[in-house]
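Visitor: Sequence first, then the predicted structure:
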Amino acid sequence: MDFENILFEENDGIGYITIDRPKKLNALNRATIQELHEAFSEAQEDEDIKVIILTGSGEKAFVAGADISEFADFSKDEGKQLAAEGQKKLFDFVANLSKPVIAAVNGFALGGGLELAMAAHFRIASDNAKMGLPEVSLGVIPGYGGTQRLPQLVGKGRAMEMIMTASMIDARQALEYNLVNHVTEPEKLISFAEDMARKIMKNSPVAISAAIRAVNSNYEDGVNGFEIEIEEFGRSFGTEDFKEGTSAFLSKRKAEFPGK
């Protein structure tokens, strides 16, 4: 599939999705959100892809925010629809993907860019990264899940401060806040993410998908995460991956998971 705003490729089990609008600092517009949805959907269905690395082209920005020119004159109803469609098509879609998504954050990750990074299953940042949710400086609030995912990651107080001051934090502060898992040099960012991806790929993809569902369930209203964990744990016993994993362990050999 050909894209205008992103790059998508697969190599050795890793899917690489790169937002590629460097002249716009990789800002998210509707067309880019649609293409990202299509790329993630394709990666989900591609049996060769086990882990996805999401990043932005160039060194200046992961995603510097949403393309404000697209919605500057929207009405209330149009604004509500914009947020609802974006969350369903991309941000919630990524968060609930059954394959691990690693956000490799280079440069600015602001507004919708930080919200996209937070939708990934975890984040690695280059030491030149800057992150923030500046929406209130435009008279609006984060609309792609920022008011929900940021408190989950950094705590309510820090999230309130970041949102209300519209301030940016650097990579080291993001690490201190638990907003990112690791910080590395810009030239090592992708290789670091690839190393993490290869560690993940040694394990059962079926079990990883189940773990994603169980962890995410804790953040769903009206859902008992412990019950989901019990269900997913029990379901694991009926998989070929479980049979292979336990057999390999008892035989003291490396497991070769069939992914079933």
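Guide: The structure has been received and is ready for your questions. Here the structure is a predicted model, which is why all the values come from computation and not from measurement.
Visitor: From now on I want contacts and neighbour counts done on CA atoms only, so please keep to that.
Guide: Fine.
Visitor: Can you give me the neighbour number for D12?
Guide: 9 (other Cα atoms under 10 Å).
Visitor: typed the wrong thing, it's I19
Guide: 26.
Visitor: hang on, isn't it packed against N26?
Guide: Yes: I19 is within contact range of N26, at 5.9 Å (criterion: Cα atoms under 8 Å).
Visitor: intersection of neighbour lists for the two?
Guide: G56, S57, F62, V63 (Cα atoms under 8 Å, 6 or more residues apart in numbering).
Visitor: which one among these gets closest to S251?
Guide: Using Cα to Cα, the shortest approach to S251 within these belongs to G56, at 43.4 Å.
Visitor: how close does that closest one sit to V105?
Guide: As judged by Cα to Cα, to the nearest Å, G56 and V105 stand 7 Å apart.
Visitor: and these two? which has more neighbours close in?
Guide: Taking neighbours as other Cα under 10 Å, G56 and V105 compare with V105 leading, 32 against 29.
Visitor: so what's the more buried one closest to, chain neighbours aside?
Guide: A125 (4.5 Å; Cα to Cα, 6 or more residues apart in numbering).
Visitor: Now find how far off-centre the helix or strand hosting that neighbour is within its chain.
Guide: Using DSSP states H and E, A125 maps to strand 122-126. Put simply, strand 122-126 sits 10 Å off its chain's centre (Cα atoms, centre = their mean, to the nearest Å).
Visitor: can you pull out the strands in the stretch 51-200 of the chain?
Guide: 51-56, 61-63, 101-105, 108-110, 122-126, 130-132, 169-170, 182-184 (DSSP state E, counting those that start in this stretch).
Visitor: Highest mean neighbour count across those strands, which stretch is it?
Guide: Highest mean neighbour count among the strands of the stretch 51-200 of the chain (mean count of other Cα atoms under 10 Å): strand 61-63, with a mean of 31.
Visitor: Number of residues surrounding the closest residue to S98 other than its chain neighbours?
Guide: The shortest distance from S98 to any non-neighbouring residue, by Cα to Cα, 6+ apart, is to S209 (4.7 Å). For S209, the count of nearby residues is 16 (other Cα under 10 Å).
Visitor: dropping in the other structure now:
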Amino acid sequence: MEFEHIKVETIGRLQYITIDREKKLNALNRFTLAELHDAFTAAFKDPAVGGIILTGKGTKAFVAGADIVEFDGLGYEGGKEIAQRGQSTVFDIIANGNKPVIAAVNGFALGGGLELAMACHIRIASENAKMGLPEVTLGLIPGYGGTQRLTQLVGRGKALEMIMTADMISAAEALQLGLVNHVVFADDLIPKAEEIINKILTRSPMAVAAAIRAVNAGLVDPGKGYSTEIEEFGKCFGTPDFIEGVSAFMEKRQPNF
């Protein structure tokens, strides 16, 4: 599959998806979002891919936001359609993916860029990263799930402060808030993401996918979180991964999933 705005490389069971618009600070336009949709949809269906690392080209930006030029002249219906299409075809697909996705935040993650990182299952930031949702400075609010995912990650008060002031925060503050999982030197960003993904790849892929579904269920509807966990727990029994995992435990060896 050929892409113009992103680069996709698979090494072993790891796939690297890089937003390749460095001169535009990797801003998300409709073509980039369409390519991200195609790349992630294919990766989640490909049995050879075990996990995905998402990053931006260069050292300045992960994604510096949406391409605002595309917003010019839009009315209510146009704006609503952009948000709906982006959420359903990219951001929600990543969040609900059956394989772990790590965002390697290598610089600015603003607006749609931060929303893209928040859709990923784990976030790692370089120490020079800056994050924020500046939409209110344009007379907008976050439209790609930002009001919901930021609140889930940092709490209502801090989410409202970040959204209403439009202030950026440092990587260190993002770590303190729980917005990112780790902060590392820039040269260590991809290696840290690889370290975490490679550890996950030694675990049961069926169980990893089930865990993602159970966690997400509780975020969408807290009343369904526990029931989904119970259902997914039950489904694990009798699977090849469960049989291998228990056998490995009993035989005091590492499982081969």
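Guide: Yes, it's here. Bear in mind the structure is a predicted one, so any value in this text is a computation, not a measurement.
Visitor: one step back: what's the mean deviation for the strand holding A125 of the first structure versus the second structure?
Guide: Its matched residues in the second structure lie on average 0.4 Å from strand 122-126 of the first structure after superposition (mean Cα distance after the TM-score superposition for the first structure).
Visitor: ok and that strand relative to strand 51-56, angle-wise?
Guide: 40 degrees (axes from the mean of the first three to the mean of the last three Cα atoms, to 10 degrees).
Visitor: and strand 122-126 of the first structure, what does it pack onto?
Guide: strand 101-105, strand 182-184, helix 189-201 (3 or more Cα pairs under 8 Å, 6 or more residues apart in numbering; DSSP states H and E).
Visitor: for the ones you listed, which one sits closest to S69 of the first structure?
Guide: strand 101-105 (24.0 Å).
Visitor: which helices and strands does the closest one pack with?
Guide: Going by 3+ Cα pairs under 8 Å, 6+ apart, strand 101-105 of the first structure lies up against strand 51-56, strand 61-63, strand 122-126, helix 189-201.
Visitor: picking that back up, dump the shared contacts of I19 and N26 of the first structure into TSV; add distance to G245 of the first structure as well.
Guide: Shown next, in TSV, are those (distance: Cα to Cα, whole Å):
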residue	distance to G245 of the first structure
G56	36
S57	38
F62	37
V63	39
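Visitor: Arrange the helices and strands packed on strand 122-126 of the first structure in a markdown table, one row each, with distance to S41 of the first structure as further columns.
Guide: Formatted as a markdown table, these follow (distance: least, Cα to Cα, whole Å):
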| stretch | distance to S41 of the first structure |
| --- | --- |
| strand 101-105 | 12 |
| strand 182-184 | 27 |
| helix 189-201 | 19 |
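Visitor: can you give me the helices in the second structure?
Guide: Listed in chain order, the helices of the second structure (DSSP state H) span 30-45, 76-86, 92-95, 112-119, 146-154, 156-165, 171-177, 189-200, 205-220, 222-236, 240-250.
Visitor: Quick one: closest of those to G139 of the second structure.
Guide: helix 156-165 (10.9 Å).
Visitor: For stretch 74-85 of the second structure, what is the distance to the chain centroid?
Guide: 23 Å.
Visitor: before we move on, what about stretch 188-197 of the first structure?
Guide: In terms of Cα atoms, centre = their mean, the centre of stretch 188-197 of the first structure is found 15 Å from the chain centre.
Visitor: What are the contacting residues of it?
Guide: I14, V51, I52, I53, I102, A104, N106, I124, A125, S126, T184.
Visitor: Name the nearest of those residues relative to H37 of the first structure.
Guide: Nearest to H37 of the first structure among these, with distances taken as Cα to Cα, is I52, at 13.2 Å.
Visitor: Just put the strands of the stretch 51-200 of the first structure in JSON lines and tack on distance to S191 of the first structure.
Guide: JSON lines is the format used below for the strands of the stretch 51-200 of the first structure (distance: least, Cα to Cα, whole Å):
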{"stretch": "strand 51-56", "distance to S191 of the first structure": "11"}
{"stretch": "strand 61-63", "distance to S191 of the first structure": "16"}
{"stretch": "strand 101-105", "distance to S191 of the first structure": "10"}
{"stretch": "strand 108-110", "distance to S191 of the first structure": "19"}
{"stretch": "strand 122-126", "distance to S191 of the first structure": "11"}
{"stretch": "strand 130-132", "distance to S191 of the first structure": "20"}
{"stretch": "strand 169-170", "distance to S191 of the first structure": "21"}
{"stretch": "strand 182-184", "distance to S191 of the first structure": "10"}
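Visitor: contacting residues around the nearest residue to F3 of the second structure once chain neighbours are set aside?
Guide: Spatial nearest neighbour of F3 of the second structure, excluding adjacent residues (Cα to Cα, 6+ apart): E35 at 6.7 Å. By Cα under 8 Å, 6+ apart, E35 of the second structure lies in contact with F3, H5, I6.
Visitor: distance of the first one from V220 of the second structure?
Guide: By that I understand F3 of the second structure. For F3 of the second structure relative to V220 of the second structure (Cα to Cα), the value is 33 Å.
Visitor: and if you look at the second one?
Guide: Shown here: H5 of the second structure relative to V220 of the second structure, a distance of 31 Å by Cα to Cα.
Visitor: The last one too?
Guide: I6 of the second structure sits 30 Å away from V220 of the second structure when distances are taken as Cα to Cα.
Visitor: Counting neighbours, go ahead and name the busier of those two.
Guide: Per other Cα under 10 Å, whichever of I6 of the second structure and V220 has more neighbours is I6, with 21 against 11.
Visitor: Now which residue in the first structure aligns to that one?
Guide: Under the alignment (TM-score structural alignment), I6 of the second structure maps onto I6 of the first structure.
Visitor: surely that match meets T18?
Guide: Yes: counting by Cα under 8 Å, I6 of the first structure touches T18, with 5.4 Å between them.
Visitor: With respect to R235 of the first structure, which of the contacts of stretch 188-197 of the first structure is nearest?
Guide: V51 (22.2 Å).
Visitor: From A129 of the first structure, how far off is the closest one?
Guide: Distance from V51 of the first structure to A129 of the first structure, by Cα to Cα: 23 Å.
Visitor: go on, H121 of the first structure?
Guide: 18 Å.
Visitor: Compare the two and say which is more crowded by neighbours.
Guide: Per other Cα under 10 Å, whichever of H121 of the first structure and A129 has more neighbours is A129, with 25 against 17.
Visitor: Fine by me, thanks again.
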